[in-house]
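Colleague: Below are the sequence and a predicted model; questions follow.
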Amino acid sequence: TIPLIFPPLKWYFVLCSYLVAPGLAFCNSYGAGLTDMSLPSTYGKIGLFTIASIVGNNSGGGGVIASLSACGVMMAIVSTAADLMQDFKTGYLTLSSAKSMFVTQLLGTAMGCVIAPLTFWMFWTAFEVGDPDGLYKAPYAVIYREMAILGIEGFAKLPKHCLALCCGFFVAALVVNLVRDITPPKISKFTPLPMAMAAPFYIGAYFAIDMFVGTVVLFIWDRVDKKDADDYSGAVASGLICGDGIWTIPSAILSILRINPPICMYFRPS
């Protein structure tokens, strides 16, 4: 069905992806079991650049569509394998049945085949997904598209000075991390993290403002009652994350029904 949805991704590319993916899935599962970090996007980029270079720019941007589709196929397989590993690990620690865990994973995957498209449709209908000035900017969509274009046409298609800026800030990030590692703790604690600094550039300034507000609240809480802050900060953070995530469902429903709030404050470029 994937070649029917995305014609530039031929059936033999899908077959090759399915043949290569199990080996990459094993690597990702092994890494996730050791570090608790799943990196499907890293393995997905292998399929993205490979298919982009093979298909090229045939049929008016076909290489971009094919490479992004192959990346999605690869990421779905690799990510599911790592999730299963994490489930087995949790089941082992809680003395649960491995068979029950596997059957539940199959049921969850089957449910996801229905729920995930419906959820995407709800967001796509209710919000302007991908709008650079909207709430859901989808920054990684732009990033992966640019990577696909880069895989097809090379560095020549990048904006002017883009590669120079990228290399310059890459070196700057290495220098900053080196400074953090070689300086004493009383100095290194004031050195910023390049990865944390990069997040607002992808997502937007509002993310940095939210992080700043949370940091200030936690800092004050830690000063007032350090023990309570250490004991309950995780629970407070979990509640905020869950509440914000669940609210997207009624927010989407209200948006679909065209029910607008009586007042709204929003910051956008002038």
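Modeller: Yep, that arrived. Note that the structure is a prediction, hence the values are computed from the model and not measured.
Colleague: going forward, measure contacts and count neighbours with C-alpha atoms only.
Modeller: Noted.
Colleague: Tell me the secondary structure of Ile187, please.
Modeller: helix (DSSP: H, G, I helix; E, B strand; the rest coil).
Colleague: how many neighbours does it have?
Modeller: 11 (other C-alpha atoms under 10 Å).
Colleague: residue contacts, it?
Modeller: Not one residue lies near Ile187 by C-alpha atoms under 8 Å, 6 or more residues apart in numbering.
Colleague: From Pro139, how far off is Cys166?
Modeller: 17 Å (C-alpha to C-alpha, to the nearest Å).
Colleague: Then Gly130?
Modeller: From Gly130 to Pro139 the distance is 7 Å (C-alpha to C-alpha).
Colleague: next up, a second structure to put side by side with the first:
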Amino acid sequence: MDRRVRRHFRHQADKLDASQPEFTIRTVFSGLLIGCLLCFTNLYFGLQTGWISMMSLQSALIGFLLSRFFPTPISPQENVVLQTVAVATGTMPLAAGFVGILPALSLLDEERDGVPPLRLSWIAAVGWSCAVAFFGVFLSPPLRKQVIIEEELAFPSGTATAQLISVLHRIPPPETSAKLRRGYSRLETEDIDAEPALVASAETAETPLVAEETEVATQEGWSALTWSFAASGAMTLSAYFFPVVFSIPLFGTYLAKEWLWTFTPSLSYIGQGIIMGFPTTLSMSLGMLVGWGILSPIATHAGWAQGPVGDMATGARGWILWVSLAIMCVDSLVSLMPVVWEVLYLKIWRGRAKADDGHSEKEPETEDRLVPMRWVIWGLGASVVLGTGLVWLVFGNEGIKPWATFIGFIMGGVLSIFGVRALGETDLNPVSGLGKISQLFFAWIQPGNIVANIIAGGVAEAGAQQAGDLMQDLKTGHLIRASPRAQFYGQLIGSSLSIIVTTTAYTLYNRAYQIPGPSFSAPTAYVWLGLARLLRDGQLPEHCGDFMLAFAALFAMVAAMKAHAARQGAPYAKWIPSGVAFAIGFLNTPSFSLARLIGGIIEHIYYTRMGRDRGGIRLIIIASGFVLGEGVVSVISLVLRTFGVGVASCWGCGHGMCGGCPA
């Protein structure tokens, strides 16, 4: 082995030591700053398309670039805590239902649903957020012990973030093989010659490639992030004053006006496509073609959807929404079946899981770095009791009974087990399907109450979604040897601040825009409300049930094939269409899916030509700047709209698809 590699490993070995600084003021402050940017970004995109990203990899990258301005560099463990804080802060728009549950409650119709629309005040929205913000955090420590330590599940996104951190900080890459999946082996100086696997990792870590990637991150990274952020922000601001910029009738005015086929050349959605990858954007685009190019015209011309195409109640968009719901539910349920079988049958019924009441032999951390179980027990109890009381205060007995909310929390804990395991194996947390399972259950125990159905489903989904996102962070920390207790503190702090940030941002958006409305359609709100109405009334649009059954059967087979291929490690598994991504193509108008497809194609061509190794992280840096640019600068548009500053020109908006211009 090269002497330079040997010296490098000896010099860097101390970075894996647990004595490195982790939970520091600068780490928490930076994480909160990045998390607030992600919070605004996720709320903005979630209200537009229903798609939210936890952005853990991007948080670690931006945190590293930001740390270049610090007097001393941050340690790898600090970076783990930083991105943990950022993710906990940035994902609250989905965890607390600001992109689905609350808009759905505002769509209630007194004549049809028996209750008037529910629009929460700022203080009521804070109370609701407090009710669901911490349950998932306290679920994380026991779930970590089971799925990360005992079962050693992969958690691909968390592992990828750990690998990025190892590149940025020039430390040995994390060992993610089945044999050493617990994380880094303790690297002692005298063991270098005796460990071939570590020697190979050392040679990989010190190749010119990794050195070049680190140079990109430290020298070119900040510049790339800045110009991509500025370009996306400038385009967003220009689209505010000239709305046609984001509503180009690429396929002609007729298709734009009558069938909603416009193109949004948004750099942020192109960046999302790059981050999602070509296989996911391809699934989404296939859904777009089937939903908007085939089913929408069929439903309209057959007279099954007699309203305007874009009308969620009577038009083709509302008609294909049901087909999308069927696809999402069956895809999530089929994907969960292997997990349910393993948990309920193999581990519980057959008793194959060994009892472990003490400190696990696989646990690499000492007790002082773990979250004490008494904290977990008291925290779970307090979060359930406090959450039940707050939900009762916000919605009252007519909204949902306290006992029903309590059951919702219990269901959230059970569903979290399945969701986290599915996430660990497939990198997909089927929260949409889990939420629908909860709605089905509450339609049985509290029939006819639409408000209770939506709220209880939201409570259960919040726990599963938050526990899943935090589990990815804990996997990253496990591989980098960061303290689980430090990450736990970061999760609590991030979730606490995000309650205020998310509620304030949502309140401002509600004052400036109609939600749901032309600019922010909140498609997942219609999914929640539609299922609640179906479970109460049992009425579907004409001939919609036939198509729902057909697509459900088709995607049950597709999901089974994809799950089997993924568990076998088949390389073609990623090219089997994702049911959830396919269904998102139905929910969103074509403009968003087209932009994401462009990003996916760019990602595919770039890494095909450059190779994954040579391609490095340049493209991810640029994509992150694109996404953050529009999300952050949209706040400026929000302020302008609040103060009555309108568009400069509606030229080219004759198709009626421009936000801010009269139809």
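Modeller: Yep, it's here. Nothing here was measured: the structure is a model prediction, and the numbers come from that model.
Colleague: hang on, the earlier thing: Cys166 and Pro139 of the first structure - which one has more neighbours?
Modeller: The neighbour count for Cys166 of the first structure versus Pro139, taken as other C-alpha under 10 Å, is higher for Pro139 (15 against 11).
Colleague: can you pull out the helices in the stretch 101-250 of the second structure?
Modeller: Along the stretch 101-250 of the second structure, counting by DSSP state H, counting those that start in this stretch, helices occupy 101-106, 110-113, 122-132, 135-144, 156-168, 196-205, 208-215, 221-241.
Colleague: okay if I get those as TSV plus distance to Gln439 of the second structure and mean neighbour count?
Modeller: Compiled in TSV, the helices of the stretch 101-250 of the second structure are given as follows (distance: least, C-alpha to C-alpha, whole Å; neighbours: other C-alpha atoms under 10 Å):
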stretch	distance to Gln439 of the second structure	mean neighbour count
helix 101-106	12	24
helix 110-113	16	11
helix 122-132	17	22
helix 135-144	19	24
helix 156-168	29	23
helix 196-205	48	17
helix 208-215	47	16
helix 221-241	37	21
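Colleague: quick one: which of those is nearest His8 of the second structure?
Modeller: Of all the helices of the stretch 101-250 of the second structure, the one in closest proximity to His8 of the second structure, counting by C-alpha to C-alpha, is helix 196-205 (8.2 Å).
Colleague: From the contact counts, what lies against the closest one?
Modeller: helix 3-12 (3 or more C-alpha pairs under 8 Å, 6 or more residues apart in numbering; DSSP states H and E).
Colleague: of all the helices of the stretch 101-250 of the second structure, which lies closest to Ile34 of the second structure?
Modeller: helix 221-241 (13.4 Å).
Colleague: That closest one corresponds to what range in the first structure?
Modeller: Helix 221-241 of the second structure corresponds to no residues in the first structure, going by TM-score structural alignment.
Colleague: What helices and strands are in contact with that helix?
Modeller: Using 3+ C-alpha pairs under 8 Å, 6+ apart: helix 221-241 of the second structure touches helix 267-276, helix 618-642.
Colleague: Pipe those helices into a markdown table and attach mean neighbour count and distance to Thr253 of the second structure per row.
Modeller: Below are these laid out as a markdown table (neighbours: other C-alpha atoms under 10 Å; distance: least, C-alpha to C-alpha, whole Å):
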| stretch | mean neighbour count | distance to Thr253 of the second structure |
| --- | --- | --- |
| helix 267-276 | 26 | 23 |
| helix 618-642 | 22 | 26 |
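Colleague: wait, which of these is closest to Lys436 of the second structure?
Modeller: Taking those one by one with C-alpha to C-alpha, helix 267-276 is closest: 24.4 Å.
Colleague: what angle do that closest one and helix 221-241 make?
Modeller: 130 degrees (axes from the mean of the first three to the mean of the last three C-alpha atoms, to 10 degrees).
Colleague: okay, and helix 267-276 of the second structure goes to which residues in the first structure?
Modeller: Taking TM-score structural alignment, helix 267-276 of the second structure hits no residues over in the first structure.
Colleague: Repeat that for stretch 497-509 of the second structure.
Modeller: Going by TM-score structural alignment, stretch 497-509 of the second structure sits over residues 111-123 in the first structure.
Colleague: Give me the contact list for the matching stretch.
Modeller: By C-alpha under 8 Å, 6+ apart, stretch 111-123 of the first structure touches Val129, Ala252.
Colleague: what's the mean distance for it versus the second structure?
Modeller: Overlaying the second structure shows stretch 111-123 of the first structure at a mean distance of 1.7 Å from the equivalent residues (mean C-alpha distance after the TM-score superposition for the first structure).
Colleague: quick check: angle from the helix ranked longest in the second structure to helix 156-168?
Modeller: If you go by DSSP state H, the second structure has its longest helix at helix 450-480. With the same axes, to 10 degrees applied, the angle from helix 450-480 of the second structure to helix 156-168 works out at 40 degrees.
Colleague: quick one on the thing from earlier: include distance to Glu213 of the second structure when you put the helices and strands packed on helix 221-241 of the second structure into CSV, please.
Modeller: Shown next, in CSV, are these (distance: least, C-alpha to C-alpha, whole Å):
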stretch, distance to Glu213 of the second structure
helix 267-276, 18
helix 618-642, 8
